[in-house]
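got a structure for you, letters missing:
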């Protein structure tokens, strides 16, 4: 099945039947939601124009950006006349419009597993340590509570992912090919380790695939420090 998928992709590429992209990504270098879209674009081999939105300076509240996404969040993807915000929606759009190097396996169980892992990140981990939420908690209860809140919810989510993927993971989250679960997990684990100082070795499966990501060119090209708007 894996070989047939790769052969189909190669045939499309050779025949010139892959759709051409005219993509613009509005991103902030430290945004993990933007990171997962950058990673997916690199995996799919899709060129795109990078437009930085400085969340620290409040550029997400500018009238120009608000017309793209009234919520004021990155990422936003513009593809010709199509505007898509929310990273999950963007990734599903990319999967439908640009099916090369698919993010979802054909096997129904593995497909559901990838969607479930992505859902854990988007619903049970990442929203609970957004900077706006952490600032609110710090203002109300102090910096110690801010860090405790973030670590508690991140570790709860990582434990769930460890249990979910333990019997399916290979080199990557659901086998030896990179899929949607990896696109969500790679930035999330990296942020947990670097920003929140979580000991990832307490999750052996996640720790192992975290090391695997560090050798993937598409991942290295998508990391925050490699972006044009990164602060060095």
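Sure, I can see it. A quick note: this is a predicted structure, and the numbers were derived from the prediction, not measured.

every contact and neighbour count from this point should use C-alpha atoms.
Noted.

tell me the secondary structure of residue 14, please.
Three-state call for residue 14 (DSSP: H, G, I helix; E, B strand; the rest coil): helix.

so where does the residue nearest the centre of the chain fall, helix or strand?
Against the mean C-alpha coordinate of the chain, by CA atoms, centre = their mean, the closest residue is residue 36 at 2.0 Å. If you go by DSSP states H and E, residue 36 is part of helix 32-44.

any idea how far that helix is from the chain center?
6 Å (CA atoms, centre = their mean, to the nearest Å).

just the buried residues of whatever helix or strand comes next after it, please?
Counting by DSSP H and E, the element after helix 32-44 in chain order, helix or strand, is strand 48-52. For strand 48-52, the neighbour count (16 or more other CA atoms under 10 Å) marks 48, 50, 52 as buried.

between these, which is closest to residue 58?
Checking the buried residues of strand 48-52 against residue 58 with CA to CA, the nearest one is residue 52 at 11.8 Å.

A helix includes residue 25, no?
No. Read with three-state DSSP, residue 25 is strand and lies in no helix.

putting a second one here so we can go through both:
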């Protein structure tokens, strides 16, 4: 039996990050599907492990961890995989996680509005914000193959699900060639799978 249980939903890109970490690290985990359509995430049982009523949640023994950047950091520390090798690297990766969550979030919003029939009136400013964030990301990647240094870290794992499905956000990655190249490099990393190949639609035992 696995030490780790991930609660998520197959359409959740934050949950995809955690499943991606496990797959890349070769670590088995138990998966619990949370039915967002029926409001399972707001049930008393679920709120007992995640006070925010969101996915993902990681349960590790008696510990519950929420919010994907925090979960990734926790897993990096517990497993010794994809995290910082010293305090300076750990701090820098934490900065990347915060920055990526800010500048790339509009890409996720643009996808969600289109995929789930959101408010079309919001699309112009969401698309503009996504373009701005992608331009900043592209500039960084024009000088670097990966987000932090020369190895894959949880910063790359954090960003990948958003960029992997960029076309669903109506993003033309030809406008951001360095981001497109980074995506292709990430797709060749052992254990990297896209969201639809990776995320179950039902409970899975380790």
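Sure, I can see it. The model shown is predicted, which means the values in this text are computed figures rather than measured ones.

related to what we said a few turns ago, which one of the buried residues of strand 48-52 of structure 1 is nearest to residue 92 of structure 1?
residue 48 (16.8 Å).

residue 115 of structure 2 and residue 166 touch, don't they?
No. Residue 115 of structure 2 lies out of contact with residue 166 (CA atoms under 8 Å); the separation is 11.9 Å.

looking at the two, which one has more neighbours?
With neighbours defined as other CA atoms under 10 Å, residue 115 of structure 2 and residue 166 compare such that residue 166 has more, 18 against 11.

what does the more buried one align to in structure 1?
Using TM-score structural alignment, the partner of residue 166 of structure 2 in structure 1 is residue 192.

likewise residue 199 of structure 2?
Applying TM-score structural alignment, one finds that residue 199 of structure 2 aligns to residue 227 in structure 1.

distance check, residue 168 of structure 1 against residue 40 of structure 1.
Residue 168 of structure 1 sits 21 Å away from residue 40 of structure 1, going by CA to CA, to the nearest Å.

these two - which one has more neighbours?
residue 40 (28 against 15).

contact partners for the more buried one?
Going by CA atoms under 8 Å, 6 or more residues apart in numbering, residue 40 of structure 1 touches 91, 103, 183.

residue furthest from the geometric center of structure 2?
Structure 2, farthest from centre, CA atoms, centre = their mean: residue 121 at 26.4 Å.

that one in helix, strand or coil?
From three-state DSSP, the assignment for residue 121 of structure 2 is helix.

doesn't residue 31 make contact with residue 2 of structure 2?
No. No contact is recorded between residue 2 of structure 2 and residue 31 when judged using CA under 8 Å, the distance being 9.9 Å.

was I right about residue 14 of structure 2 contacting residue 55?
Yes. Here residue 14 of structure 2 reaches residue 55: they are 7.4 Å apart, a contact under CA under 8 Å.

what's the overlap in contacts for the two?
residue 67.

show me where structure 1 has strands.
For structure 1, the strands defined by DSSP state E occupy 23-27, 48-52, 76-79, 82-85.

quick one: those strands as a markdown table, columns for distance to residue 206 of structure 1 too.
Below are the strands of structure 1 laid out as a markdown table (distance: least, CA to CA, whole Å):
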| stretch | distance to residue 206 of structure 1 |
| --- | --- |
| strand 23-27 | 26 |
| strand 48-52 | 30 |
| strand 76-79 | 28 |
| strand 82-85 | 28 |
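
go through the ones you listed and name the closest to residue 215 of structure 1.
strand 48-52 (22.5 Å).

according to the alignment, that closest one goes to what range in structure 2?
So strand 48-52 of structure 1 is aligned with residues 29-33, judged by TM-score structural alignment.

and the matching stretch, how far from the chain's centre?
16 Å.

same deal with stretch 51-69 of structure 2?
In terms of CA atoms, centre = their mean, the centre of stretch 51-69 of structure 2 is set 14 Å apart from its chain centre.

which stretch of structure 1 lines up against that stretch?
Using TM-score structural alignment, stretch 51-69 of structure 2 lines up with residues 70-88 of structure 1.

what's near enough to touch residue 126 of structure 1?
With contacts defined as CA under 8 Å, 6+ apart, residue 126 of structure 1 is in contact with 154, 188.

same check on the one 3 residues further on?
If a contact means CA under 8 Å, 6+ apart, then residue 129 of structure 1 has 149-150, 154 as its contacts.

closest to residue 161 of structure 1 out of those residues?
The closest of the contacts of residue 129 of structure 1, once distances to residue 161 of structure 1 are taken by CA to CA, is residue 154, at 10.6 Å.

pretty sure the closest one contacts residue 125?
Yes. Contact status for residue 154 of structure 1 versus residue 125: in contact at 5.3 Å, counting by CA under 8 Å.

look up how far residue 43 of structure 1 lies from residue 219 of structure 1.
8 Å.

how about residue 85 of structure 1?
Counting by CA to CA - residue 85 of structure 1 and residue 43 of structure 1 are separated by 20 Å.

counting neighbours, what do you get for residue 127 of structure 2?
By other CA under 10 Å, the residues close to residue 127 of structure 2 number 19.

over to the one 3 residues further on?
A count of nearby residues for residue 130 of structure 2, using other CA under 10 Å, gives 22.

and whatever residue of structure 1 lines up with it, what does it touch?
If you follow residue 130 of structure 2 across to structure 1 using TM-score structural alignment, you land on residue 154. When contacts are counted by CA under 8 Å, 6+ apart, residue 154 of structure 1 touches 125-126, 128-129, 192.
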